[in-house]
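Undergrad: sharing a sequence plus its predicted fold:
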Amino acid sequence: MEEEEKEDDGRPRDHRWLFTKLLHLKVKELDKDRSGDIDREEFLRYFVKRLDLPQVIAEAIFDDIDRDKGGDIDTHELLRWKNKHTKPEMLIKYFPPGHLEALERERLEKLKANHQSKHKLDGV
């Protein structure tokens, strides 16, 4: 398997970030074997290896999209799922308990450290 280049836009991997990634997802972008569908391995390779989403979250989403449990996602399944998940808040259920809270704490700690560092530079 070839090594995937990690994509990092600096945003926390929360439900809002995930909503944007899923909103713009197209079957043919992930369909590496050109079968017309996204199989589980292709989906996980993209979301876990490239986007650095925790595997447990990627698996839960794949399983929910793959309604017929055939092991792959076709365009119709993906569109049907996207039409049911029209707001970022609808993705919160896929995150393990405490995960989003930990991301928020990390974000706040970075802001605090950045703020303190700026004030040290300003001589305050």
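TA: Yep, that arrived.

Undergrad: drop to CA atoms for contacts and neighbour counts, all remaining ones
TA: Noted.

Undergrad: check which residues of stretch 105-117 are buried.
TA: Within stretch 105-117, no residue counts as buried by 16 or more other C-alpha atoms under 10 Å.

Undergrad: how many neighbours does His76 have?
TA: Neighbours of His76 under the rule other C-alpha atoms under 10 Å: 12.

Undergrad: helix or strand right after the helix or strand harbouring it?
TA: Assigned by DSSP states H and E, His76 falls within helix 75-84. Sequence order places helix 99-122 as the next helix or strand after helix 75-84, per DSSP H and E.

Undergrad: the helix holding His76 - contacts with which helices or strands?
TA: The helices and strands touching helix 75-84, judged by 3 or more C-alpha pairs under 8 Å, 6 or more residues apart in numbering; DSSP states H and E, are helix 55-65.

Undergrad: comparison target, given below:
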Amino acid sequence: MAQLTELTKDQSYAIADSLAQASSLVLELRIREREALAPDERALLEQYENHLDQMVSLFRAYGIYLTAEGAEQARGDIEGAIVKGKLQLKRIADIKAAIGAAAKLVDLGAAILSRDPFAIGEAAASLRVKPKKDDQA
């Protein structure tokens, strides 16, 4: 079994707090766009919001562990990717693109839970790709 590197409590909490903020942005989007959302879109956003909330609870309760090789790079990827995801949720005018950003944040959380720095890097990279319909206002 690969050696695990535990992030400090402060690092784990910072990531958890940032994901909690992302979850709040998903909730805000769901409320703000209530009239424009199709039922399946509303359900997807609620599902992503719930997944993010569950991950936040896990990260706060148990901390975050990464495989030792590439752990430091993965930690940097996590922080930068969450910031990008939150910015996308704030700026995106297209509902489908916003749902995509929420899904990518959930994918990042799942990658963190997998402890695999490569998976974290892949999930982080997907958040760095600019959405097709991005409102720059």
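TA: Now that the structure is in, tell me what you want to look at. If you're wondering where the values come from, they're calculated on a predicted model, not measured in any experiment.

Undergrad: got a TM-score for the pair?
TA: For this chain pair, the superposition-based TM-score is 0.28 by TM-score structural alignment, normalised by the length of the first structure; 59 aligned residues with a C-alpha RMSD of 4.3 Å.

Undergrad: now the angle from the helix holding His76 of the first structure to helix 55-65?
TA: Relative orientation of helix 75-84 of the first structure versus helix 55-65 (axes from the mean of the first three to the mean of the last three C-alpha atoms, to 10 degrees): 100 degrees.

Undergrad: check contacts around Gly76 of the second structure.
TA: Listed by C-alpha atoms under 8 Å, 6 or more residues apart in numbering, the contact set of Gly76 of the second structure is empty.

Undergrad: would you map the strands across the second structure?
TA: In the second structure, the strands defined using DSSP state E lie at 4-6, 65-67.

Undergrad: coming back round to it: tell me the buried residues in the helix holding His76 of the first structure?
TA: By neighbour count on 16+ other C-alpha under 10 Å, the buried set for helix 75-84 of the first structure is 77-79, 81-82.

Undergrad: distance to Phe19 of the first structure added to these, as CSV?
TA: Shown next, in CSV, are these (distance: C-alpha to C-alpha, whole Å):
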residue, distance to Phe19 of the first structure
Glu77, 17
Leu78, 13
Leu79, 14
Trp81, 12
Lys82, 9
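
Undergrad: tell me the one of the residues you listed nearest Asp64 of the first structure?
TA: Trp81 (8.0 Å; C-alpha to C-alpha).

Undergrad: wait, the closest one sits on Ile65?
TA: Yes. Assessed by C-alpha atoms under 8 Å, Trp81 of the first structure is found in contact with Ile65 at 5.8 Å.

Undergrad: which of the strands of the second structure is buried the deepest?
TA: Stretch with highest mean neighbour count among these: strand 65-67 (a mean of 21; mean count of other C-alpha atoms under 10 Å).

Undergrad: run the chain-centre distance for that strand.
TA: Chain-centre distance of strand 65-67 of the second structure: 17 Å, with C-alpha atoms, centre = their mean, to the nearest Å.

Undergrad: now, which of the buried residues of helix 75-84 of the first structure sits nearest Glu109 of the first structure?
TA: Closest to Glu109 of the first structure, out of all of the buried residues of helix 75-84 of the first structure and judged by C-alpha to C-alpha, is Lys82, at 33.2 Å.

Undergrad: which residue is the nearest non-sequential neighbour of that closest one?
TA: Nearest residue to Lys82 of the first structure, sequence neighbours excluded (C-alpha to C-alpha, 6 or more residues apart in numbering): Leu23, at 7.0 Å.

Undergrad: thanks a lot, see you next time.
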